[in-house]
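Chemist: Structure here, sequence nowhere to be found:
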């Protein structure tokens, strides 16, 4: 059994859940875009309304967007800033929390490790199992946004949408790595999943609440500090330094997960 065999088997076990989540995201995209025309016709200055919100609220749920009259700005607020970064990110961290802890919890880990494969390769195989799920979610949501924009006769710049989904996919990979590390550390699935969600949600709030304060440096611990959907989709700007941090973080977390699992006593 190799890493790829483990990945394919694990993905097949999770296929139904991934399809359900993907369908829910498609429905969310459809509903969000369907509301946009009436949103634009409302007799309310939403940009002025946004300015009246507290800075912490705008950082968490609006990001860098200052104009929501365009479809891109609207999608950042209604879809990418909250749903993608917090909800979808938490889901992948939660799902990854059972990758290793699930085997230990079910006491099936011994039957897996008696095969000629090291613990490190086992961890890598489990991690790889989540990558097709991330790709599927990204492709389907991307296509849904393009289709939805066409149905309401709105233009959206495809190149910028590619950017937000490319960096967004890397962000989800990091969320999986967070869950993988928690899964390698805890023996119980619930503890691993709870810890994974706690890290994603807690650091999301940490990034928002410390912006423009003396403790802003603490926000560097949050993955959301290194991805800005508004800059990507509205301005078309890529923070390559942030991309590098996300990539290195994912690699470090996977290595740590493998090291933790190598040292665990499963007796």
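Modeler: Structure received. Keep in mind the model is a prediction, meaning the values are calculated, not measured.
Chemist: CA atoms for contacts and neighbours, from now on please.
Modeler: OK.
Chemist: what about residue 261, how many residues close to it?
Modeler: 21 (other Cα atoms under 10 Å).
Chemist: what residues are up against it?
Modeler: For residue 261, the contact set (Cα atoms under 8 Å, 6 or more residues apart in numbering) comprises 119, 120, 123, 184, 185.
Chemist: Over to residue 239?
Modeler: Per Cα under 8 Å, 6+ apart, neighbours of residue 239: 226, 227.
Chemist: List only buried entries from the contacts of residue 261.
Modeler: 119, 120, 123, 184, 185 (16 or more other Cα atoms under 10 Å).
Chemist: Compile those into a markdown table and extend it with columns for distance to residue 58.
Modeler: A markdown table is the format used below for those (distance: Cα to Cα, whole Å):
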| residue | distance to residue 58 |
| --- | --- |
| 119 | 44 |
| 120 | 42 |
| 123 | 38 |
| 184 | 35 |
| 185 | 35 |
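Chemist: which residues does the closest residue to residue 113 other than its chain neighbours contact?
Modeler: Of all residues not flanking residue 113 in the chain, residue 119 sits nearest, at 7.2 Å (Cα to Cα, 6 or more residues apart in numbering). Residues near residue 119 by Cα under 8 Å, 6+ apart: 113, 258, 261, 262.
Chemist: got another, please set it beside the one above:
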């Protein structure tokens, strides 16, 4: 009953550990930079136009919370990790259909609903690896340079990011059951996530168009609010969770009705 889940989970392990290693290197780089440029942050903030800070949601760069929120979470996590989940989600079904492995899978006594659910459930591996490994790296890195994070805020920025990352994976999953070619599904998924992230950022610059960002998933995960202001938007996380389950439900319905 869980053979697909076990197989898919093993496939995600290597990539997840590689991502954690990448974040370890990035964190070491940024933490080594912070003590030397901390005193110059006021001048740095004055040198950049205000819309740049609105675009990326940057605040309090002279604090370790604001610096790491800007350098690691507002770009690498909210965009690149989100793209990774969209990319993986887009290949869950489409790659097996393209390579004809799905025909073999469907010849076994397993329902189509179970196939979709087990494949998306295998994303627990990168979710756990990243959301356990990265905060430990960040917390230890701060201590190493004589700084510290509120451990609750650090834990919450990761916990509240899970629904956001799952929505990105859900977008990829829907495309995976609609598009037969894995490359096309993956390319479309990562493009959609990037465009949503960009629209969210650009819409923040002009209050007249800020409402447009309400239709993007990244609007509902505010890393700076969590780390700098310790504001936890549980309602936004709940909304993203609902959207994720709707996307999975849509993917299941489409896949069940597809002729493969």
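Modeler: Yep, it's here. This structure is a prediction, so every number in the text was calculated from the model and none was measured.
Chemist: Can you calculate the TM-score here?
Modeler: Laid over one another, the chains give 0.94 as their TM-score (TM-score structural alignment, normalised by the length of the second structure), with 259 aligned residues with a Cα RMSD of 1.5 Å.
Chemist: before we move on, the earlier item: which two of the contacts of residue 119 of the first structure have the greatest separation?
Modeler: Across the contacts of residue 119 of the first structure, the longest distance by Cα to Cα is 13.8 Å; it joins 113 and 258.
Chemist: With neighbour numbers in mind, choose between the two.
Modeler: Shown here are residue 113 of the first structure and residue 258; by other Cα under 10 Å, residue 258 has more neighbours (22 against 12).
Chemist: What's the more buried one aligned with over in the second structure?
Modeler: Using TM-score structural alignment, the equivalent of residue 258 of the first structure in the second structure is residue 252.
Chemist: which element is that match on?
Modeler: helix 234-257 (DSSP states H and E).
Chemist: average offset between that helix and the first structure?
Modeler: Superposed on the first structure, helix 234-257 of the second structure shows a mean distance of 1.1 Å to its aligned residues (mean Cα distance after the TM-score superposition for the first structure).
Chemist: Give me the buried positions along that helix.
Modeler: Buried-residue list, helix 234-257 of the second structure, by 16+ other Cα under 10 Å: 236-237, 240-241, 243-244, 247-253, 255.
Chemist: what's the closest non-adjacent residue to the residue nearest the centre of the second structure?
Modeler: Centroid-nearest residue in the second structure: residue 82, 3.0 Å away (criterion: Cα atoms, centre = their mean). Computed as Cα to Cα, 6+ apart, the closest residue to residue 82 of the second structure that is not its neighbour in sequence is residue 165, at 5.4 Å.
Chemist: what helix or strand does that neighbour sit in?
Modeler: helix 161-178.
Chemist: Which element is encountered next along the chain beyond the lengthiest helix in the first structure?
Modeler: Secondary structure of the first structure read by DSSP state H shows that its longest helix is helix 3-41. With elements assigned by DSSP H and E, the helix or strand that comes after helix 3-41 of the first structure is helix 46-51.
Chemist: residue in the first structure matching residue 27 of the second structure?
Modeler: In the first structure, residue 27 of the second structure lands on residue 29 (TM-score structural alignment).
Chemist: now do residue 213 of the second structure
Modeler: By TM-score structural alignment, residue 213 of the second structure lines up with residue 219 in the first structure.
Chemist: for residue 92 of the second structure, same thing?
Modeler: Under the alignment by TM-score structural alignment, residue 92 of the second structure pairs with residue 99 in the first structure.
Chemist: does its match sit in a helix, a strand or a coil?
Modeler: At residue 99 of the first structure the chain is in coil, as set by DSSP: H, G, I helix; E, B strand; the rest coil.
Chemist: Look up how far residue 233 of the second structure lies from the residue nearest to residue 82 of the second structure.
Modeler: Per Cα to Cα, to the nearest Å, residue 165 of the second structure is found 15 Å from residue 233 of the second structure.
Chemist: same deal with residue 170 of the second structure?
Modeler: Here residue 170 of the second structure is placed at a distance of 21 Å from residue 233 of the second structure (Cα to Cα).
Chemist: and stretch 122-140 of the first structure, which stretch of the second structure?
Modeler: Taking TM-score structural alignment, stretch 122-140 of the first structure hits residues 115-133 over in the second structure.
Chemist: An error on my part: the question was meant for stretch 232-241 of the first structure.
Modeler: Under TM-score structural alignment, the match for stretch 232-241 of the first structure is residues 226-235.
Chemist: Now the matching stretch: buried residues?
Modeler: So, applying 16+ other Cα under 10 Å, buried residues of stretch 226-235 of the second structure: 226, 227, 228, 230, 232.
Chemist: shouldn't the third one be in contact with residue 65?
Modeler: I take that to be residue 228 of the second structure. Yes. Look at residue 228 of the second structure against residue 65 with Cα atoms under 8 Å: they come within range, at 5.6 Å.
Chemist: what's next to stretch 140-156 of the second structure, contact-wise?
Modeler: Identification of contacts with stretch 140-156 of the second structure by Cα under 8 Å, 6+ apart yields 27-28, 31-32, 35, 64-65, 135, 139, 226-227, 230, 232.
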